[in-house]
Every structure is written in C-alpha cells, then in structure tokens.
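Participant: Sharing a sequence plus its predicted fold:
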Amino acid sequence: MIKLYDTRRRQKVDFEPVEPGKVSMYVCGPTVYNRIHIGNARTFISFDMIRRYLAWRGFDVTFVQNVTDVDDKIIRRAAEEARTAAEVAEEYTRLFIEDMHAAGVQDPDIRPKATEEIGTMIALIERLIERGHAYVSEGDVYFDVRSYPGYGQLSGRDVDEAESGHRELRADGQGLEERKRDELDFALWKAAKPGEPAWESPWGEGRPGWHIECSAMSEKYLGLPFDIHGGGADLVFPHHENERAQSECACDSTFANYWMHSGMLQIANAETGETEKMSKSLNNFLLLHEVLEQVRPAALRMLMLQSHYRSPLVFGEQRV
C-alpha cells in the first residue's frame, strides 16, 4: 500500500486510485511569458519523480499538464516587445519544453493549451451561472465564493479571514472591486480590453480567468474525480482553492481525491550566506537553462531530489 501526504487532510493517507491499477494525475504547468527559473523547475522535477515512481510500482499513469498561454503577464510582455501575445506564448512554450527535456523531465501524456480550450471553459462557467454559483457583472463573470461551504478547507483558511487572491484592474486603471458582490469573489471570465486577445462568449468578448482553465481541462481529460492534483506550495491559495471550489460546485463531485504540493526553493545569498525566497522582485532568481549551462542535468536532479519533495530546498552554487 502506498501512503502519501494529502494537503487537504494534512496527514499521510493510504492511496487508493479511482480505478485499480491506474493513476490520473494533473500538475499545473507554466505561464509562458519567460524562461522558467529553478524554483519552477523544482516542482516539475519533483512531480516527474513521483510520476516515474508510480509507473515503477506498476500503475498505468495518465499525466496531464497544461500550458497557460493567455495571461496578463504574457500580454504585458507582448506590449513591451511590440509582438502579439500569441507570438510570445509560442516562443516560451517551445523554450519550456526544451528546458524540461534538458532537465530530463518526461513529456506529459496530454499538454492542453488554454487558448485551445476556450469553449470548454465557457461551458463550465455557464454551468456555474445556472447553478447559482457565479454571476455576470458588466461583461465579467465572478465566482460567488460564499456559495461554496467548503471554501478554505484545502488551504486551511477561514473564509471570513481570507484575502482575495489578487486585485484586478480595468483598462482605465480603476479597480474591479466595485463589480464584485464580495471581495473574495474571483474572475471566471474577463471582459475584453482594447488591444488584448479576446474570444466570443455569452457575456461578450473577453478571455478566461486563470483558475477556470485548470478546472476545465482536468475534467475534460481525466474526468471527475481524478486521483492526484499537484503543484508548488505557492499554488495552494488561491489557485487550487479556487479550482476545487468551482469544479465541485459545477459538477456535484469531488474534484481531486489527493492534493500534493512541492516545497519552495530558497537561494543562498552569496554575500551574507543567509537564505531568502527566490523571487523576481528580489532579482535573485536563476533561470533553469542558465544553470544547466554550468552543471550537468543529473547533478541538478540529484540536488533537487536529495530533499523531501515537500520540504524547502536551499540552492547555492556550492551545492552543485
């Protein structure tokens, strides 16, 4: 019997797949606006190891990993470089796959792209509106967080104390908070802004919110419930909390039976010797492809896998 630590239950539990002998597994993929850094790589290497282990144990594993190829960050990058969002996304999707191959990470069995699954997302949003869990406001569609009694169970947050995942802005720079019924509600569909990619929908032209894409694609390719949902610990809230809420409200089903999250990567400050969170805002991140120019992929994988996948990992040149 395999035991794994389930984030929602906060303990190790026996692993019993939905279908004996098979494992359905969804791990959140990249938002393709830049090359990935080694913090991202740690998550992907960790779940590559978990997938390989399950296959070694004799399970037939179906592994799905999405690509977020429409997002605010991609749109900003495109504007800075005078390119289309599609051009930016296509380039960095290709480079992500190259980086994963260089690090010895297997391709997923299915790699859906957000822009190719818009219809699936719209259908899921329509279900949520019909069931009273979402509402339309000036061309946007929001999920009604308080309509789901189980909100906060995954992250361990009290819904009355939780903060909204992020503050969104309109094209004129004004906040969207006034469009929401509650500050915790999050966007399922965003009304089109001038010059941004947009698709037709029952609520007007726009594009999907980030959280809805993983719910739509995991249901489409794995069915509900599926066995394992994975990602970095930074995705527990709000991303995975929101995924779970909208999927279970739309489908009257458990979303994922087990939640697994990898620990964050910290970097050693070369001057002080102290460790700090790897962050683009601190300008202390290292891109995976640059690291692999200096060290062998096998050495990097060994470093990543020497620590338990849920534990924080300190990265420094002296360790590789």
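Facilitator: Looks like it arrived, so ask away. Numbering: from 1, shown residues only.

Participant: Please count neighbours and contacts with C-alpha atoms only from this point.
Facilitator: Fine.

Participant: Can you give me the neighbour number for Lys12?
Facilitator: Applying other CA atoms under 10 Å, we find 12 residues neighbouring Lys12.

Participant: want to compare, so here's the second one:
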Amino acid sequence: MLRLYNSLLGNNIAVAPLSPPEFKMYVCGPTVYDFPHIGHGRSVLTFDILRRYLEHKGFEVNHASNVTDVDDKIIERARRGSQHPIALARKYEEIWWAEMDRLNVLKPKSAPRATDWIEQIVDMVATLVGSGVAYISDDGVYMDVSQVEDYGLLAQQDLSKVQSSERNASEHKRQSLDFALWKFAKADELTWSSPFGDGRPGWHSECVVMSTGILGHDFDLHGGGLDLRFPHHENERAQAEALGYGFAQIWMHHGFVESQGVKMSKSLGNFTTLTEMLDLYDPRAYRLLVVRAHYRSPLEVTRELAEEATSALRRLDQFAQRMGPILDDPTVELDESGSFLSRFEDAMDNDLDTPAATREIFEAVKSGNAAFDRGDFRTAKTLASQVAMAMKVLGLQPGRVEESIPNEIAKLATLRMEAKRSRDFAAADALRDQIHAAGYLVEDTLEGYRVRKS
C-alpha cells in the first residue's frame, strides 16, 4: 500500500482515497509572469510521477492545477513592459504549457485560471465576512487568523516569530499574520466589482475556491513546493476550516532545487530557465535527475550531474533497443515469478522513494543484459518487460540510440562474429578485448550483434 508523508501530521500515512477508485488531487500551479525555471520543473515532475504511479496502481486520478493569472508580480512586470497584464499572463501561460509538453508531463484534467473564478471568489469572501472571521479594512478584506483555532498547524513553527508575507503589513490589519482575501484597486490596476469595493482577489483565496469548486469540499491531496507550506497553504487551510470544509486529507510538499546549496528562485535571480535546460539536454535527463533525489530532499542541479544523467539515459535506451526483438518474439515466454517489479513497487510505496526505485531499474538492466549474454532469454525478456513498465511509471520512455562506429571497430566486430561461428572462442574473446580496449562494447543480439561506446 502506498504511504506518503503528510506535512500536516509530520508522518507517513496510508493513502486511502475518499471516493475510490477516484483520487482527487490539487497542485498549486504557476504564476505566469516569466519563463518557468527548473524549480518549477521539479514541482510538476514530482506530481506527474505521483499521478502516474497512482494510475499504475489502478486509481482514477482527478488532477487539478491552477494558473494564477492575476497577481502583484504580473501587474508589476506588465507595467514595466507597457503591456496589459492579461496579455502578459497569456504569453507566459502558453510558454509554460509548451515546456510541460517537452517534459512529457501529463496535463491536469482541470487547469483553471484565477480570472475565470472571480465571481466565486467574491462569494466566498462575502461568506467569510458575514461569519465574522474576515473584516473590511481601508485597503481590502482580510482574514482574521485569530478566529481560526489551530492556525499554524501546517506551518509547524512558532508563528510569533514569523513575519507576515504581505507587503502592506501593519497599519491595515488587526494583527500582522492576517492576510488579504480581496485587495482594493489601485490606479491603473486590474479590477473587478464586489460588494466590498472594486479590486482583485488575494492569492491565498484563489486556490481555495478553485480546488473546492472542481474537486469538492473534501479531497485527497494538496501539493506544492516547500516554500508554499507557509504562508500560502496555511492560509488556504485557514479559509477552508473557517468555511467548515474538510479540505485536503494529505498535504504533500517537495524540496527546493538548489544552486551551490542556495534555493533556486526567480526572486534571488539565480535560476536557470527550464527552456535553457531543455535546450541543452535531453528533457528526460532532467526527469532522471529529479527521480534520483527523494522528492522531500534538496535537489542540486549542475552541468556535471545533467551530463551524468544523460549518460545514464543512454544505458537505458541501449537496453531497450537491445531487448526490443525478444520483447516482440512470441516464442520467448515471460517468467511470471520475476521479483524486480515488486521491489520497484515496494520502493515507490515507501513515500515515493524514487532513488531506490531507480536503483532497482539499473540493477534490473544489468541483470537483463547478463541474462541475454548467457542465452537466458526468458529472464532477459521478463526483466525488459518489467523495466519498460517501471520506466513508464517514471515517465522515462526510451529513445533510440544512433551511434557512428569507426570502420576499424566494425571490422573487428565482424571478425569476432566469424570466429564465434567457427567456434574459435579464444580468438573471439581476444577480438572482444581489442574492441573494449578501444572504448567500445560488442553485445550479442538475436539478430547477431551490435557495437556501442562503453
């Protein structure tokens, strides 16, 4: 059974959907004002792999992820570029989905834009004001966090030491941690009408309305990056609790992407855009980097690690290419007792332990090649079939390897095959060693042999 770390409780819990086989999950999506960076890539890949694994286990995943298309950062960026904020948001939203396609990310079943939910946001804010847990100030409507009994539970820290993330922090609020539900319009800003005054929604209100509007008041999982745990997710939870919703059963947060030990982010100016990363490397290499680190751990991304991941991908591709003929051969039976897939699933069931699951894949590749070399095609086919299934779960579909082999190496490989056919195994082994010394490997296949770089 799959167990996941619940950030709210601080421990691993069994995943038990509220309405099986449906699994309802909401993941905080992008604020579209710039190119996505590789930290965003980690986020979408983390939840893409969770979704793929849930579907592998037979769940029907109802996956919703929003697009924040009205926000302070969008307005400021548009002002600097003399653009309309919505036009700017649409431009970067289109870029976002293009990069997600390059990463082979499954698109959410629902991808709501905040601006399409203004009416529902206004209704929710009015309900909170009417119940006495929110109040109208001179610059907007604020949530009174003192009215939420367990406010701070998700943050798991002493909130007396936490400064409010709101820029207009003190004079408009009853206490510093109160947060904006609705911001009154300033000159030349996007604005919508409301009973409290013209303005626009606060960020924390948007996700509550969209998640519950699509998935219902109670759903299975809410996810995002560790930086969203507080204040964003805590503030979402506060509103939902004040409304009497069960809201998310599991809160799941992934670690940061780091550059030399420092969190990578747009605000720090140390990010590499996802576009740059995917232009330089096979997009699957970044996915492999992500799965080699546990989702709750920091992820270091360097050129050296990206090149190492590219090399590792090559081994997976070569294995898939070598095993292709026996996978298609109906005369080679599968061994139903193969245990690799159960070890892979055990790792994934343990809080998505993708590093352990990935190690199992590479061990299976090694064992599959060894089985093929000794003529045990049944074991080789079994391992190849299960590796293909595991790679699909991780979103690592194999690619085709095209290599240019020098004529002298190709000639040695041909002489080796002739020696083997003549049963001159000593000569065949000597030729194999020559090939290996030159930096190449020769592998036998059902059709004969193939040569690749070692």
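Facilitator: Sure, I can see it. Treat the numbers as computed from the prediction; the structure is a model and nothing was measured.

Participant: Please name the residues that touch Leu128 of structure 2.
Facilitator: Contacts here follow CA atoms under 8 Å, 6 or more residues apart in numbering; on that basis Leu128 of structure 2 touches 134, 143, 239, 242-243.

Participant: which parts of the helix or strand hosting it are buried?
Facilitator: Leu128 of structure 2 belongs to helix 118-130 when assigned by DSSP states H and E. Counting neighbours by 16 or more other CA atoms under 10 Å, one finds that the buried residues in helix 118-130 of structure 2 are 118, 121-122, 124-126, 128-129.

Participant: Then stretch 21-36 of structure 2?
Facilitator: Neighbour-count burial for stretch 21-36 of structure 2 flags 22-36 (criterion: 16+ other CA under 10 Å).

Participant: swap in stretch 265-285 of structure 1?
Facilitator: Within stretch 265-285 of structure 1, judged by 16+ other CA under 10 Å, the buried ones are 265-268, 275, 277-278, 285.

Participant: just stretch 85-92 of structure 1 next, same as before
Facilitator: For stretch 85-92 of structure 1, a neighbour-count test (16+ other CA under 10 Å) marks 85, 88-89, 92 as buried.

Participant: re the thing from before, how close does the helix holding Leu128 of structure 2 sit to structure 1?
Facilitator: Here the mean offset of helix 118-130 of structure 2 against structure 1 after fitting is 0.8 Å, by mean CA distance after the TM-score superposition for structure 1.

Participant: mean deviation of the helix or strand that that helix is followed by from structure 1?
Facilitator: Using DSSP H and E, the helix or strand that follows helix 118-130 of structure 2 in sequence is strand 134-136. Here strand 134-136 of structure 2, set against structure 1 after superposition, deviates by a mean of 0.4 Å using mean CA distance after the TM-score superposition for structure 1.

Participant: What segments of the stretch 151-300 of structure 1 are helices?
Facilitator: Under the criterion DSSP state H, counting those that start in this stretch, helices of the stretch 151-300 of structure 1 are mapped to 210-222, 241-251, 288-291, 297-306.

Participant: The longest one packs against which elements?
Facilitator: Counting by 3 or more CA pairs under 8 Å, 6 or more residues apart in numbering; DSSP states H and E, the packing neighbours recorded for helix 210-222 of structure 1 are strand 22-27, helix 118-130, strand 186-191, helix 241-251.

Participant: same thing with the third one?
Facilitator: Counting by 3+ CA pairs under 8 Å, 6+ apart, the packing neighbours recorded for helix 288-291 of structure 1 are helix 38-56.

Participant: In helices only, show me the buried residues of stretch 85-92 of structure 1.
Facilitator: Residues of the buried residues of stretch 85-92 of structure 1 located in helices (DSSP state H): 85, 88-89, 92.

Participant: Make TSV out of those and add distance to Gly104 of structure 1.
Facilitator: Output for those, formatted as TSV (distance: CA to CA, whole Å):
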residue	distance to Gly104 of structure 1
Ala85	29
Val88	24
Ala89	23
Tyr92	18
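
Participant: From these, pick the one nearest Ala41 of structure 1.
Facilitator: When these are compared for distance to Ala41 of structure 1 (CA to CA), Tyr92 wins out at 14.6 Å.

Participant: Please identify the nearest residue in space to the closest one, excluding sequence neighbours.
Facilitator: Val32 (5.2 Å; CA to CA, 6 or more residues apart in numbering).

Participant: which residues does the one you found contact?
Facilitator: Counting by CA under 8 Å, 6+ apart, Val32 of structure 1 touches 67-69, 74, 88-89, 92-93, 96.

Participant: ok, 7 Å please
Facilitator: Shown in contact with Val32 of structure 1 (CA atoms under 7 Å, 6 or more residues apart in numbering): 68-69, 74, 89, 92-93.
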